[in-house]
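1. Just a sequence and a predicted model for now, questions to come.
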Amino acid sequence: MKRQFLFITAIGIAVSMFSFTAIVQQNTAPLVKITSPKVNTFSWGSLVSYSISVADKEDGDSKFDEINGLEVLLEVKFVPGNAKLPPGNQASPDEAGLAVMRASNCFNCHNFNNKLIGPSFNDIVARYPLSAANVALLTKRIKEGSVGVWGKAAMPTHPELTAVEIEAAVKWMFKQAADPNVTYYTGLDGIFRTKAAPAGNKGAYVITASYTDHGLKASPGKQRMTGRDVMVLQSK
């Protein structure tokens, strides 16, 4: 009887340890690094080449082509005067609308400035000026899907998103397009152009690279985490 009790106790401890391990299993945040430009200065009206590396324990490493470049985002923000890195060199968390777009498949079909499979976000905003009616129209088309609106490419349905989530994404799209000092790019590398010299010849660019992983392999979409890297480019 004593041996049986010890055996049952051992099984109970093993089960408890397994359960504890499952409970504490955590996703690891991706490591994002702006590898280019190498210097933190720029010239007015010039082209700036950038490159980004991403390494994630669960998703893989960009150097092995294991990261979808369309899911890597670069925010280029012009700041008049001088700019400093945010506290701890960390950018602010994504706004609700952008977080929804990252969690869905938006960036697989849409870019910010150029046509991909579907129209760019800026082209959509240009065709549909901001209004309650157009926000409702775009929300409906994203939720239910559409075909023939922008040529032969079809907009798939998005049953996994609520109307509230889609509306937040649509409103964020209008907001980012209306800000002349902020531009977004997708991809692990690319080029952006700086502004012509402003009055006083002072200004800086804050560039933020980010990637949101796919969560735990055992539970895709769970515990998704975003890694970021921030760099300030000062005018020469």
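-> Thanks, I have the structure now.

2. switch to C-alpha atoms for all contacts and neighbour counts from now on
-> Fine.

3. Spit out the contact partners of Pro93.
-> The contact partners of Pro93, by C-alpha atoms under 8 Å, 6 or more residues apart in numbering, come to none.

4. then this one, side by side with the first:
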Amino acid sequence: MRHKLSIFISFLGLTLFAALAPYQENEAPVVKIFVPQRNDGVSLDEWIPYRITITDMEDGNSEYDEITANDVVLAVQYLPDSSQVAKYLHDGESIDLDVLSWMGSSNCFTCHSAKDKLIGPSFSQIADRYNNRTDALQYLARKITNGTTGTWGNQIMPAQPDLKPDEVKMVLGWILKNSSRPDFNYVSGIEGVFRTPKKIEGKEGKGVFLLMAQYIDHGLENVPESSKKGNDTIVLQVR
């Protein structure tokens, strides 16, 4: 009887420990810009192939098609001098990649790209058209939520009622602020190409391009707040 009671108490203790134990910690993804290589030389007005690898303990490995491509984003920033890289990254001047990650996971890049027309207008075209409207955020948010057609030809913008209004306005503000800039570009996907600008007024020196990749993982199952991000950054020299 004592032996059975001892087994029961041990089992109860293990069950209670398991119930009270904290969640297993989510491992942060490892992100690497594989192509191009660090310090490669590039020119203005050039198409640059890129490839990013992702390894995540929970989500899987990009080499085995286990990572959702649109969740991977790459930002490309021109800087007149390599000495500005550290300041750009560490002094609060760098682009908020979390907004790009939200756009990727929300499938914005399925129909739109930063600079070139895709299915819908580019984000640069949208910024150019609406930047001077005082009600741009509210106007565009309604179009996204309710859907629209005829604004950019016959193409239909499907309604997106499930997107949170505050997030939509945050992203729209980011697009209007950043997408017309000639010194900045962005893409989504594990691999593809991006184009360097043809010319940057007032910045005719050689300078550098700063490439910043990010992936935010899906976290532990049923624990969305456990998501973690991984980043990689490289510098390309302008010829």
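-> Good, I have the coordinates. On a predicted model such as this, the values are computed, not experimentally measured, just so you know.

5. where do the strands sit along structure 2?
-> 30-35, 41-42, 47-56, 60-61, 72-79, 148-150, 153-157, 184-188, 191-195, 208-216, 229-238 (DSSP state E).

6. need these in JSON lines with mean neighbour count, can you?
-> What follows is the strands of structure 2, written out as JSON lines (neighbours: other C-alpha atoms under 10 Å):
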{"stretch": "strand 30-35", "mean neighbour count": "18"}
{"stretch": "strand 41-42", "mean neighbour count": "16"}
{"stretch": "strand 47-56", "mean neighbour count": "18"}
{"stretch": "strand 60-61", "mean neighbour count": "16"}
{"stretch": "strand 72-79", "mean neighbour count": "24"}
{"stretch": "strand 148-150", "mean neighbour count": "12"}
{"stretch": "strand 153-157", "mean neighbour count": "13"}
{"stretch": "strand 184-188", "mean neighbour count": "23"}
{"stretch": "strand 191-195", "mean neighbour count": "17"}
{"stretch": "strand 208-216", "mean neighbour count": "25"}
{"stretch": "strand 229-238", "mean neighbour count": "19"}
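
7. Redo those strands as CSV? Include distance to Phe123 of structure 2.
-> Output for those, formatted as CSV (distance: least, C-alpha to C-alpha, whole Å):
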stretch, distance to Phe123 of structure 2
strand 30-35, 24
strand 41-42, 24
strand 47-56, 19
strand 60-61, 30
strand 72-79, 14
strand 148-150, 16
strand 153-157, 14
strand 184-188, 10
strand 191-195, 15
strand 208-216, 19
strand 229-238, 24
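
8. Could you pull up the residues touching the residue positioned nearest the centre of structure 2?
-> Nearest to the mean C-alpha position of structure 2, counting by C-alpha atoms, centre = their mean, stands Ser101 at 2.7 Å. By C-alpha under 8 Å, 6+ apart, the contact list for Ser101 of structure 2 reads 71-73, 214-216.

9. Farthest-apart pair in these, please.
-> Farthest apart among the contacts of Ser101 of structure 2 by C-alpha to C-alpha are Val73 and Ile216. That separation is 9.5 Å.

10. who touches Gln155 of structure 2 in this structure?
-> 119-120, 149.

11. no wait, Gly97 of structure 1
-> Per C-alpha under 8 Å, 6+ apart, neighbours of Gly97 of structure 1: 165-173.

12. could I get those as CSV with neighbour count and distance to Ile23 of structure 1?
-> Listed next are the contacts of Gly97 of structure 1 as CSV, based on neighbours: other C-alpha atoms under 10 Å; distance: C-alpha to C-alpha, whole Å:
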residue, neighbour count, distance to Ile23 of structure 1
Glu165, 18, 29
Ile166, 24, 32
Glu167, 22, 34
Ala168, 20, 32
Ala169, 23, 32
Val170, 24, 36
Lys171, 19, 37
Trp172, 19, 35
Met173, 19, 37
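
13. Just those residues: which are in helices?
-> With DSSP state H as the criterion, helices contain 165-173 from among these.

14. Need the residues you listed in a markdown table (columns: distance to Ser46 of structure 1).
-> Formatted as a markdown table, these follow (distance: C-alpha to C-alpha, whole Å):
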| residue | distance to Ser46 of structure 1 |
| --- | --- |
| Glu165 | 38 |
| Ile166 | 36 |
| Glu167 | 36 |
| Ala168 | 34 |
| Ala169 | 32 |
| Val170 | 32 |
| Lys171 | 31 |
| Trp172 | 28 |
| Met173 | 27 |
